[in-house]
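Student: Give me coordinates for this.
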Amino acid sequence: MRAVQITEFGGPEVVAVREVPEPRPGPGQVLLDVERCGVNFADTLLRENGYIVAAALPLVPGGEVVGRTTDGRRLAAMIESGGYAEKAVVSEEFAFPVPDEVDAVTAVALLAQGLTAWWLINHTGRVRPGESVVVHAAAGGVGSLAVQLAKMSGAGRVIATASTPEKRELALSLGADAAVDPAVEDLTTALREANGGGPVDVVLEMTGGRVTGQSIAALAPFGRLAFYGMASMVEPEKVSPRELQRRSATVSGFWLMDAFTRPEVLAKAYAELTARVIAGELSVVRGGDYPMSEVRRVHEALRGRRTSGKLVIDPRR
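Tutor: Just a heads-up that it's a prediction; the model follows:
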């Protein structure tokens, strides 16, 4: 079968489409004919062996797929690797039914991005009605969904940040009440001004560097910052426990893989997300539906932060 295989770590030039053996399902697993595979920023880090967990070569990347089993069931699933391929093995325990009303691009977007946004709003960030929520990278896959879910949760004010005027307009069209350029020198003041001059209750942060520290400084008493990524590749400055204590603030981390210890919660979340899509309450921002033969170009655009929304590849092309 055709698949994208990495045989050495490096830049986009190391991803190549090759013929590889078809995977075989083991106990508790099923084989999917893949309709679409999601492409994530984490894939570019994995390609360089710079992700949270070390990778072993050779490697077929890709951690989220949607497709059909040999008995005709349509499933979406998160997997450790192997998604950039015509066929993929998935665990039955972590495979979610996909209604026919939900297209393949949307079904994939509701996996890593959708489940992350849902967990950040409902668990890590614990957004309560009336609270203000800052969503960094609001035009991205997670951010665009988090803006919408925050509004659905009853957030009093949603403040989006995005790097270009076009991306900020997109965030506003999704329901954000204000949009801020994260490159401003004093981001703390900008976030407070966007919140009517007051501190903010919840920040969903995946940028790193100075954005993290200036976002923490914008928190209200009992405010929460949920850190779930570091797209800038710059470590945040150290957080002072005394400063957190002074404002009773909380900084917590989230990695979706840890949520897979609670498969029943994820199944509930995925079902809720698909139901909201069918009801017309939630929409996925499509960043591009590419043939697998163009995977190198997709990685270049994603790492260059030239994309918005969800990127997918079609292994049949």
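Student: hey, let's count contacts and neighbours off CA atoms from now on
Tutor: Fine.
Student: List the residues that contact the closest residue to Asp289 other than its chain neighbours.
Tutor: Spatial nearest neighbour of Asp289, excluding adjacent residues (Cα to Cα, 6 or more residues apart in numbering): Val312 at 5.1 Å. With contact set as Cα atoms under 8 Å, 6 or more residues apart in numbering, Val312 has these partners: Arg36, Cys37, Gly38, Val39, Val105, Val108, Gly287, Gly288, Asp289, Tyr290.
Student: One more pass at 7 Å, please.
Tutor: Arg36, Cys37, Gly38, Val39, Val105, Gly288, Asp289, Tyr290 (Cα atoms under 7 Å, 6 or more residues apart in numbering).
Student: cool, and Ser132?
Tutor: By Cα under 7 Å, 6+ apart, Ser132 lies in contact with Ala155, Gly156, Arg157, Val158, Val200, Asp201, Val202.
Student: what's stretch 26-41 in contact with?
Tutor: Under the criterion Cα under 7 Å, 6+ apart, residues 25, 62, 64-69, 83-84, 86-92, 104-105, 108, 302-303, 311-315 lie in contact with stretch 26-41.
Student: how about 6 Å then?
Tutor: For stretch 26-41, contacts defined as Cα atoms under 6 Å, 6 or more residues apart in numbering pick out 25, 64-69, 83, 86-92, 108, 311-314.
Student: Give me the buried positions along that stretch.
Tutor: Buried residues in stretch 26-41, counted by 16 or more other Cα atoms under 10 Å: Val30, Leu31, Leu32, Asp33, Val34, Glu35, Arg36, Cys37, Gly38, Val39, Asn40, Phe41.
Student: now stretch 139-154
Tutor: Buried-residue list, stretch 139-154, by 16+ other Cα under 10 Å: 139-151, 153.
Student: out of the contacts of stretch 26-41, which are inside strands?
Tutor: 64-68, 87-91, 311-314 (DSSP state E).
Student: need the next SSE after the host helix or strand of Val202, C-terminal direction.
Tutor: Applying DSSP states H and E as the criterion places Val202 in strand 200-205. Using DSSP H and E, the helix or strand that follows strand 200-205 in sequence is helix 210-216.
Student: who touches that following helix?
Tutor: With contacts defined as Cα under 6 Å, 6+ apart, helix 210-216 is touched by Leu187, Thr188, Pro236.
Student: Sitting in helices, which of those residues do you find?
Tutor: Leu187, Thr188 (DSSP state H).
Student: Reformat the contacts of helix 210-216 as JSON lines; add neighbour count and distance to Ser283.
Tutor: Shown next, in JSON lines, are the contacts of helix 210-216 (neighbours: other Cα atoms under 10 Å; distance: Cα to Cα, whole Å):
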{"residue": "Leu187", "neighbour count": "22", "distance to Ser283": "29"}
{"residue": "Thr188", "neighbour count": "21", "distance to Ser283": "30"}
{"residue": "Pro236", "neighbour count": "16", "distance to Ser283": "32"}
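Student: next up, for comparison:
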Amino acid sequence: MRAVQVTEFGGPEVLTPVELPDPEPGPGQTLIEVDRVGVNYADTHQAENSYLAPTRLPFVPGGEVVGRTADGRRVVALLNGGGGYAERAVADDAMTFAVPDGVDDLTALAMLVQGATAWVLLRKNAHLEPGESVVVHAAAGGVGTIAVQLAKAWGAGRVIAGASSDEKRALALELGADVVVDSRAADLTEALLTANGRRIDVVLDMVGGVTTDQSIAALAPFGRLAFYGMAGREQPKPVELRNLLGHSTTVTGMWLPHVFRLPGNVFGTALAELFDLALAGKIRAVPGGEYALSDARKAHEALRSRSTVGKLLLDPTK
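Tutor: Down below sits the predicted model:
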């Protein structure tokens, strides 16, 4: 089968199109004929071995696919350890979910990782309450586009979207943000306070560096910053516990695989709710571009440049 393999760690240049044997499903696993592959920012970290979970060489990247099983079921699946950048993939049955009629491939993949991430951040990390203000950094990205819509659907009082270009800020407004700010502002704290008219209740941050530092400084009493990535590849300043007392603030982190350690079917609940909201027209996936499987390198280059919006896909037939 056609696939993309990494044999040495590095940037987009290490993504190499190859021919590999078909994967063999083991007990409790399903072979999926892949229709589309989802591309996530985490894939870029996996390729350079800077992801939270260490990676062994060689490997096929990609943690999510949508396609069909041998008996014709249309499914979307999370892949344990990668393997998605290929014509066929093997997924654990527990990580394989039926795609409802009316949900297209783009929406299925957008909701699987990025939608579920937004859901968990707002529900489990931030415990969003109606009327609260929410800042969504990287608001035009895969998680950000869903988070803006979810926050509005769940009754946020004011959604402030941070983005780096006029086009991205316009998209955030189209998706329901009440106001936008330039994420490159010299004083982001002041920009956020001005946009909201008061201190901020909730911040969703996957940028890191000064964005995180200045967002924490903008939090209201009992405000929460939920940290879920570091797209800027810069460490924020260490958080001193005594400084959290100044506004009774909370800084929390989230890595989606930990959701599967929670009691109950939290991930399944999140995905089902996201599919229902999409079918009802209350949230939508934003297409970010579709690349041939052989052009996976270009997809990673686009992601790392932070020039993309919405959800990026790979077509395994090309």
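Student: Superposed, what's their TM-score?
Tutor: Once superposed, chain against chain, the TM-score is 0.98 (TM-score structural alignment, normalised by the length of structure 1); 316 aligned residues with a Cα RMSD of 1.0 Å.
Student: all strands for the stretch 51-200 of structure 1, in order.
Tutor: 64-68, 74-78, 87-91, 95-97, 132-135, 157-161, 178-180, 200-205 (DSSP state E, counting those that start in this stretch).
Student: Looking at structure 2, which helix is longest?
Tutor: Across structure 2, the longest stretch assigned as helix under DSSP H is helix 266-279.
Student: Residues touching the helix or strand that it is followed by, excluding its own?
Tutor: Using DSSP H and E, the helix or strand that follows helix 266-279 of structure 2 in sequence is strand 287-292. The contact list for strand 287-292 of structure 2 (Cα under 6 Å, 6+ apart) reads Val309, Gly310, Lys311, Leu312, Leu313, Leu314, Asp315, Lys318.
Student: residues touching the nearest residue to Ala98 of structure 2 once chain neighbours are set aside, list them.
Tutor: Leaving aside its sequence neighbours, Ala98 of structure 2 sits nearest to Val75 (Cα to Cα, 6+ apart; 4.5 Å). Contact analysis of Val75 of structure 2 by Cα under 6 Å, 6+ apart lists Val66, Gly67, Arg68, Phe97, Ala98, Val99.
Student: now Val75 of structure 2: how far from Val207 of structure 2?
Tutor: 31 Å (Cα to Cα, to the nearest Å).
Student: Span of stretch 190-210 of structure 1 from start to end?
Tutor: Stretch 190-210 of structure 1: ends 14 Å apart by Cα to Cα.
Student: May I see the buried residues of it?
Tutor: Quick answer for stretch 190-210 of structure 1 (16+ other Cα under 10 Å): 190-192, 194-195, 199-210.
Student: residues in contact with the strand holding Val202 of structure 1?
Tutor: The contact list for strand 200-205 of structure 1 (Cα under 6 Å, 6+ apart) reads 131-136, 219-220, 223-227.
Student: Mind reading off the mean deviation between that strand and structure 2?
Tutor: Taking mean Cα distance after the TM-score superposition for structure 1, the mean distance separating strand 200-205 of structure 1 from the aligned residues in structure 2 is 0.4 Å.
Student: ok, how many other residues are close to Glu131 of structure 1?
Tutor: Glu131 of structure 1 is flanked by 18 other residues according to other Cα atoms under 10 Å.
Student: need the contact list for it.
Tutor: Shown in contact with Glu131 of structure 1 (Cα under 6 Å, 6+ apart): Ala155, Gly156, Asp201.
Student: nearest to Asn49 of structure 2, of the contacts of Val75 of structure 2?
Tutor: Proximity of those to Asn49 of structure 2, judged by Cα to Cα, is greatest for Val66, which lies at 25.1 Å.
Student: Need the nearest residue in space to the closest one, chain neighbours excluded.
Tutor: Nearest one to Val66 of structure 2, counting by Cα to Cα, 6+ apart, is Val76 at 4.2 Å.
Student: How much space separates the aligned residue in structure 1 for that neighbour from Tyr290 of structure 1?
Tutor: Using TM-score structural alignment as the criterion, Val76 of structure 2 maps onto Ala76 of structure 1. Distance, Ala76 of structure 1 to Tyr290 of structure 1, by Cα to Cα: 19 Å.
Student: higher neighbour count, the two?
Tutor: Shown here are Ala76 of structure 1 and Tyr290; by other Cα under 10 Å, Ala76 has more neighbours (28 against 17).
Student: pretty sure the more buried one contacts Phe96?
Tutor: Yes - here Ala76 of structure 1 reaches Phe96: they are 5.2 Å apart, a contact under Cα atoms under 6 Å.
Student: how about the helices in structure 1?
Tutor: Under DSSP H, structure 1 gives helices at 41-47, 104-109, 112-119, 141-152, 165-173, 187-194, 210-216, 241-246, 256-259, 263-278, 295-303.
Student: and for the fourth one, what span of structure 2 is it aligned with?
Tutor: Counting by TM-score structural alignment, helix 141-152 of structure 1 falls onto residues 142-153 of structure 2.
Student: average distance between the matching stretch and structure 1?
Tutor: Using mean Cα distance after the TM-score superposition for structure 1, the mean distance for stretch 142-153 of structure 2 is 0.3 Å.
Student: Looking at structure 2, which of the contacts of Val312 of structure 1 hold up?
Tutor: For those, the subset whose aligned partners also touch in structure 2 (both residues aligned by TM-score structural alignment, their matches' Cα atoms under 7 Å) is Arg36, Cys37, Gly38, Val39, Gly288, Asp289, Tyr290.
Student: can you list these in TSV and add distance to Pro182 of structure 1?
Tutor: What follows is those, written out as TSV (distance: Cα to Cα, whole Å):
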residue	distance to Pro182 of structure 1
Arg36	32
Cys37	30
Gly38	27
Val39	24
Gly288	24
Asp289	28
Tyr290	29
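Student: Tell me the one of these nearest Phe260 of structure 1?
Tutor: Gly38 (18.0 Å).
Student: Spatially, which residue comes closest to the closest one, not counting chain neighbours?
Tutor: Take Gly38 of structure 1 and drop its neighbours on the chain: the residue closest to it by Cα to Cα, 6+ apart is Val312, 4.4 Å away.
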